[in-house]
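> Have a look at this prediction, sequence included:
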Amino acid sequence: MRIFKLVVNNIEEIIASVLFCTVITLLFIQVIARYVFGTGIAWSEELLRFAFLTMVYFAAALGAKQGAHFRVTLLVNILPGKFKKVLEIIQYVISFAFNGFVIYLGFKVIYEMKDFPQISPILSWDMRYVYAMVPIAFVFVTVRMFIRMLTDFGIIKDKTA
């Protein structure tokens, strides 16, 4: 149970770290292949692209977990307490609306791709699975932002937010 809790609390970091190691390894292999053997490895370029993009989105979820997501703090920091809380709520509402929009459109695109399937040229992967990483990562971002919001407002005392 302890390992399960550890994985759940750090899932974004685990995914981003594994993908980062994958990206570095594939880059190393690609450099060696090009400069030592004189040719690139096509499958590694495609996998590298997919891994890098997925890593970026899960790193955004990690940033949301750590409270490092993008928001304007200058105005919030100079306002008195009551106005500060109102502006923070507005910031969270806008962020949740944006995340919801991306999640909705992402899953809509994936659903509509069933009629017009796309296959990746080298790995022959169904691109719906690759595209699914965007809305899935934004679900993670939204959940972590919600936990961070509850923590920021003192509703919960969560050390992992």
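Now that the structure is in, tell me what you want to look at.

> going forward, measure contacts between C-alpha atoms and count neighbours the same way
Noted.

> burial measure for Ala68, as a count.
Applying other C-alpha atoms under 10 Å, we find 12 residues neighbouring Ala68.

> and if you look at the one 3 residues further on?
In terms of burial, Arg71 registers 13 neighbours under the definition other C-alpha under 10 Å.

> Quick check: it touching Gln91?
Yes - because the distance of 7.1 Å satisfies C-alpha atoms under 8 Å, Arg71 is recorded as touching Gln91.

> What residues sit buried inside stretch 97-106?
Asn99, Gly100, Val102, Ile103, Gly106 (16 or more other C-alpha atoms under 10 Å).

> where along the chain do the helices fall?
With helices called from DSSP state H, the chain shows them at 2-9, 11-36, 42-65, 74-78, 81-112, 127-131, 133-152.

> Which elements pack onto the fourth one?
What it means is helix 74-78. Contact partners of helix 74-78 among helices and strands, from 3 or more C-alpha pairs under 8 Å, 6 or more residues apart in numbering; DSSP states H and E: helix 81-112.

> So the spatially closest residue to Gln118 that is not a sequence neighbour versus Glu88, what's the distance?
Among residues not flanking Gln118 along the chain, Met127 sits closest, at 5.5 Å (C-alpha to C-alpha, 6 or more residues apart in numbering). Note on Met127: its distance to Glu88, by C-alpha to C-alpha, to the nearest Å, is 37 Å.

> Comparing the two, which shows the higher neighbour count?
Set Met127 next to Glu88 and count neighbours by other C-alpha under 10 Å: Glu88 wins out with 18 against 15.

> alright, now check it against this:
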Amino acid sequence: MKKFIGELEDNFCSAILLIMTLLTCINVFARYIFHSSMPFVEELTSLGLVIISLTGAAVAAKRGAHLGLTVLTDLLSKEKQKWFTLLGHLLGAVFGGVMLFYGVLMAYQEYTLKQTTAGMQWPEWLFGMFIPISGGVLLIRYVQLFIQVYKRKENKE
């Protein structure tokens, strides 16, 4: 179960990318063979790009794959480097919390105003709800990383 949950974001991103690729290929085929495109595909692929970007940030955090500039921190002692790593994870968690909070407000506003998408006329909050979900996942991942680094620090002393 732990492995399934640990790879949930990876599998979700893979599924979204596969769906985006299939929809785009079908749309290109329809455009060149039938001389008519499907306008809803652009909306769905745009949504997929947002989901992959935000969920991919959580995947990158889990793997420690976010870019970093270590010119200054390499000059510090190992103890101080760990404190800066903790600060980075704390700021990442704050960012995830901000996305979660304001994403909920945005999705709620879209729901109450009954906003719809331009092409498909679907409720906009169905798309907007992925921002707080991704923010929550990012928050959880950074809290996990913070705890891991903090415990590693305590074990060495």
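Looks like it came in fine. From a predicted model like this one, the values you see are computed outputs, not experimental measurements.

> what do we get in structure 2 for the residue nearest to Gln118 of structure 1?
Correspondence of Met127 of structure 1 to structure 2, assessed by TM-score structural alignment: Glu124.

> Please apply the same query to Ala42 of structure 1.
Match for Ala42 of structure 1 (TM-score structural alignment): Pro39.

> Please apply the same query to Tyr111 of structure 1.
That one, Tyr111 of structure 1, aligns with Tyr108 by TM-score structural alignment.

> Contacts for stretch 87-104 of structure 1, please.
Outside of stretch 87-104 of structure 1, the residues within contact range by C-alpha atoms under 8 Å, 6 or more residues apart in numbering are Arg71, Val76, Val134, Pro135, Ile136, Phe138, Val139, Val141, Thr142, Met145, Met149.

> From those residues, keep the buried residues only.
Val76, Val134, Pro135, Ile136, Phe138, Val139, Val141, Thr142, Met145, Met149.

> which residue lines up with the first one in structure 2?
In structure 2, Val76 of structure 1 lines up with Thr73, judged by TM-score structural alignment.

> so what's its match closest to, chain neighbours aside?
Closest to Thr73 of structure 2 by C-alpha to C-alpha, 6+ apart is Gln81, at 5.9 Å.

> separation between the one you found and Leu100 of structure 2?
Using C-alpha to C-alpha, Gln81 of structure 2 is found at 29 Å from Leu100 of structure 2.

> Check Pro132 of structure 2 too.
Using C-alpha to C-alpha, Pro132 of structure 2 is found at 4 Å from Leu100 of structure 2.

> Also Gly128 of structure 2?
11 Å.

> Please apply the same query to Tyr32 of structure 2.
41 Å.

> Would you agree the residue nearest to Gln118 of structure 1 is in contact with Lys114?
No - using C-alpha under 8 Å, Met127 of structure 1 makes no contact with Lys114, being 10.2 Å away.

> Need the counterpart of Met99 of structure 2 in structure 1.
Checking TM-score structural alignment: Met99 of structure 2 goes with Val102.

> swap in Leu87 of structure 2?
Using TM-score structural alignment as the criterion, Leu87 of structure 2 maps onto Ile90 of structure 1.

> Now do its match: how many residues are near it, please.
Residues within reach of Ile90 of structure 1, counting by other C-alpha under 10 Å, total 12.

> cool, and Gly92 of structure 2?
Neighbours around Gly92 of structure 2, by other C-alpha under 10 Å: 22.

> Map Phe52 of structure 1 onto structure 2.
Checking TM-score structural alignment: Phe52 of structure 1 goes with Leu49.

> and that match, how far is that from Gly88 of structure 2?
Distance from Leu49 of structure 2 to Gly88 of structure 2, by C-alpha to C-alpha: 26 Å.

> same deal with Ile33 of structure 2?
For Ile33 of structure 2, the distance to Gly88 of structure 2 - C-alpha to C-alpha - is 51 Å.
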